[in-house]
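Colleague: this one's sequence-less:
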């Protein structure tokens, strides 16, 4: 796909943008939605190139954010944004939701990217505000998923729901599990408990797939993925921090091929 593309992965807390050219994705950056809400999308203008051909976005931050982004892109580049939506089937993946449109578009795009690369059973683990798990079998069929509060969300819930727990000394990074399962301080107990809750969910998902004779590749992504030690989940693991942006590229490639095909079939006048 030899076009200059601007890609947006708009999550619950952060917007991640990327630029794609003939050699692939060559620049990415994340900006908090808090900053954008305070200063507007124009804070991106100085960081983006002067010329773009297409723009594609995965957005789970709501219609208001989508409208503001649409105005920004139209103002600076005079192009429309292709906002992706979840489908029943596409790019080799069959959506497992009873109501396919209700599946978060970020999860749908991530599945497209992961399946495009692996084309065998896999489990996507997205570390964001929430931890999401999505399982796909050897035929590209989405088996369903789970949505679990992320580490920071768990920590913050303790602050609001208790009176004597102080999480100010906690950072929100993942760490290799200690040899001691039980914490010897409140901080250790909170960190260990929260982290083990997420690990337990992941192990349960893998076990469930193995019961169906599947040996999934674990695909790690999300804003928190950068903090995860490389030996955290074992050998059968891939780290793909730009998974959603990769999925948007796959979608744009198919759209571009369709457009070229349609142009080649336009009847000549005269």
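Modeller: Perfect, thanks for sending it. The structure presented is a predicted model; accordingly, all values stated were derived computationally and were not measured. Numbering: from 1, shown residues only.
Colleague: Please make it C-alpha for all contacts and neighbour counts, starting now.
Modeller: Noted.
Colleague: Nearest residue to the middle of the protein?
Modeller: residue 244 (4.7 Å; CA atoms, centre = their mean).
Colleague: thought that residue was touching residue 104?
Modeller: No - taking CA atoms under 8 Å as the definition, residue 244 is not a contact partner of residue 104, at 11.9 Å.
Colleague: can you give me the strands for the stretch 1-150 of the chain?
Modeller: Counting by DSSP state E, counting those that start in this stretch, residue ranges of the strands within the stretch 1-150 of the chain are 5-10, 14-21, 24-32, 54-59, 81-83, 89-90, 93-94, 122-127, 130-136, 142-149.
Colleague: okay if I get these as JSON lines plus distance to residue 237 and mean neighbour count?
Modeller: Output for the strands of the stretch 1-150 of the chain, formatted as JSON lines (distance: least, CA to CA, whole Å; neighbours: other CA atoms under 10 Å):
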{"stretch": "strand 5-10", "distance to residue 237": "23", "mean neighbour count": "25"}
{"stretch": "strand 14-21", "distance to residue 237": "23", "mean neighbour count": "20"}
{"stretch": "strand 24-32", "distance to residue 237": "22", "mean neighbour count": "14"}
{"stretch": "strand 54-59", "distance to residue 237": "24", "mean neighbour count": "23"}
{"stretch": "strand 81-83", "distance to residue 237": "30", "mean neighbour count": "17"}
{"stretch": "strand 89-90", "distance to residue 237": "25", "mean neighbour count": "14"}
{"stretch": "strand 93-94", "distance to residue 237": "20", "mean neighbour count": "22"}
{"stretch": "strand 122-127", "distance to residue 237": "10", "mean neighbour count": "26"}
{"stretch": "strand 130-136", "distance to residue 237": "14", "mean neighbour count": "22"}
{"stretch": "strand 142-149", "distance to residue 237": "18", "mean neighbour count": "16"}
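Colleague: adding another structure so you can compare the two:
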């Protein structure tokens, strides 16, 4: 049994895999990290516990404290030049965000051809994975929530919009939400246009994945918790 944890800026996602399928998955907010302490009691004897953390060393320490019974098999994953069928062509491979790295490895395990790997969370990352498994590079832009807040905080009259997507918005809140989603989807589609391969696809994951996916005009697949798929693959690689 493998336990995987993806510690992001806002939430910690976790999953338990029995070698065939996911037995359970869940998430807790970073503010509720103490809730992780119940996992070792529910799943007492994992073979491996894999952690990807981008929330800083203090959070990594707090996670380790809550998961103390698992300490002997807890492994914090780092980005590397090669793993899981993916060749990391980042200028400094070790500096690639480990969440992006795990998402790329997960994407490779799910799709053998060229893929655009999109993580739509606090930030939106758009990474290019070639058909031969090479990670060629990628973009980072503010996520949907950050874009909404930046408009509300940086202007005198615009609200923290709670509108909806409309092709031709006719009120300010819809105009803000629609503009943000058009910007996110447009960035994804521009990068996808540069991706070569007859079976190319966009694999999109993260809390805002569904909102962006509704605006896409390219082949896509929604994948819940893609970094967990990568962590699982790294555990058996």
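Modeller: Cool, the structure landed. Worth saying up front: this structure is predicted, and the values here are computed from it rather than measured.
Colleague: TM-score of the superposed pair?
Modeller: Remark: TM-score between the superposed chains equals 0.91 [TM-score structural alignment, normalised by the length of structure 2]; 237 aligned residues with a CA RMSD of 2.2 Å.
Colleague: surely residue 111 of structure 1 meets residue 126?
Modeller: No - Residue 111 of structure 1 is beyond contact range of residue 126, at 10.9 Å (criterion: CA under 8 Å).
Colleague: so how many other residues sit close to the corresponding residue of structure 2 for residue 243 of structure 1?
Modeller: Here residue 243 of structure 1 is matched to residue 226 in structure 2, going by TM-score structural alignment. Look at residue 226 of structure 2: counted by other CA atoms under 10 Å, it has 26 neighbours.
Colleague: roughly how far apart are the residue nearest to residue 226 of structure 2 when sequence neighbours are not counted and residue 225 of structure 2?
Modeller: Once flanking residues are discounted, residue 226 of structure 2 sits nearest to residue 103: 5.2 Å by CA to CA, 6 or more residues apart in numbering. Computed as CA to CA, to the nearest Å, the residue 103 of structure 2 to residue 225 of structure 2 distance reads 8 Å.
Colleague: More neighbours: which of these two?
Modeller: Between residue 103 of structure 2 and residue 225, residue 103 has the larger neighbour count (other CA under 10 Å), namely 25 against 21.
Colleague: Which position in structure 1 pairs with the more buried one?
Modeller: By TM-score structural alignment, residue 103 of structure 2 lines up with residue 110 in structure 1.
Colleague: do the same with residue 203 of structure 2
Modeller: Matched to structure 1 by TM-score structural alignment, residue 203 of structure 2 sits across from residue 219.
Colleague: on that earlier part again, tell me what angle the helix or strand containing the residue nearest to the centre of structure 1 forms with strand 122-127.
Modeller: Using DSSP states H and E, residue 244 of structure 1 falls within helix 243-264. Taking axes from the mean of the first three to the mean of the last three CA atoms, to 10 degrees, one finds helix 243-264 of structure 1 and strand 122-127 inclined to each other by 120 degrees.
Colleague: hmm, back to that, didn't the match of residue 103 of structure 2 look like it was pressed against residue 244?
Modeller: Yes - because the distance of 4.8 Å satisfies CA under 8 Å, residue 110 of structure 1 is recorded as touching residue 244.
Colleague: returning to what we had before: distance of the residue nearest to the centre of structure 1 relative to residue 213 of structure 1?
Modeller: Separation of residue 244 of structure 1 from residue 213 of structure 1 (CA to CA): 28 Å.
Colleague: Just give the number of residues close to residue 36 of structure 2.
Modeller: Residues near residue 36 of structure 2, counting by other CA under 10 Å: 18.
Colleague: which residue sits closest to it, ignoring its sequence neighbours?
Modeller: Nearest to residue 36 of structure 2 is residue 66, by CA to CA, 6+ apart, at 6.0 Å.
Colleague: What lines up with the one you found in structure 1?
Modeller: Matched across to structure 1, residue 66 of structure 2 falls on residue 72, judged by TM-score structural alignment.
Colleague: what does residue 183 of structure 2 give?
Modeller: Following TM-score structural alignment, the counterpart assigned to residue 183 of structure 2 within structure 1 is residue 197.
Colleague: what's the answer for residue 139 of structure 2, then?
Modeller: Match for residue 139 of structure 2 (TM-score structural alignment): residue 146.
Colleague: Next one: its match from residue 66 of structure 1, what distance?
Modeller: Distance from residue 146 of structure 1 to residue 66 of structure 1, counting by CA to CA: 26 Å.
Colleague: And residue 245 of structure 1, by the same measure?
Modeller: For residue 245 of structure 1 relative to residue 66 of structure 1 (CA to CA), the value is 17 Å.
Colleague: same thing with residue 13 of structure 1?
Modeller: The value you get for residue 13 of structure 1 to residue 66 of structure 1, if CA to CA is used, is 14 Å.
Colleague: Just want to know which of these two has more residues nearby.
Modeller: Neighbour totals were compared for residue 13 of structure 1 and residue 66, and residue 66 leads with 18 against 15 (other CA under 10 Å).
Colleague: For residue 134 of structure 1, see how far away the residue lying closest to the more buried one once chain neighbours are set aside is.
Modeller: Spatial nearest neighbour of residue 66 of structure 1, chain neighbours left out: residue 59 (7.1 Å); criterion: CA to CA, 6+ apart. According to CA to CA, residue 59 of structure 1 stands 18 Å off from residue 134 of structure 1.
Colleague: In structure 2, what stretch matches stretch 88-96 of structure 1?
Modeller: Going by TM-score structural alignment, stretch 88-96 of structure 1 lines up with residues 81-89 of structure 2.
Colleague: measure the matching stretch end to end?
Modeller: By CA to CA, the extent of stretch 81-89 of structure 2 from end to end equals 7 Å.
Colleague: Same question for stretch 203-214 of structure 2.
Modeller: Span of stretch 203-214 of structure 2 from end to end, CA to CA: 13 Å.
Colleague: hmm, who's touching that stretch?
Modeller: Here stretch 203-214 of structure 2 makes contact (CA atoms under 8 Å, 6 or more residues apart in numbering) with 107, 115-121, 144, 181, 184-185, 220-226.
Colleague: quick revisit: how far off strand 5-10 does the helix holding residue 244 of structure 1 point, in degrees?
Modeller: Using the same axes, to 10 degrees, the interaxial angle of helix 243-264 of structure 1 with respect to strand 5-10 works out to 140 degrees.
Colleague: now helix 243-264 of structure 1 and strand 24-32, what's the angle there?
Modeller: On the basis of the same axes, to 10 degrees, helix 243-264 of structure 1 is oriented at 130 degrees to strand 24-32.
Colleague: buried residues in helix 243-264 of structure 1?
Modeller: Under the neighbour-count criterion of 16 or more other CA atoms under 10 Å, helix 243-264 of structure 1 has 243, 244, 245, 246, 247, 248, 249, 250, 251, 252, 256 buried.
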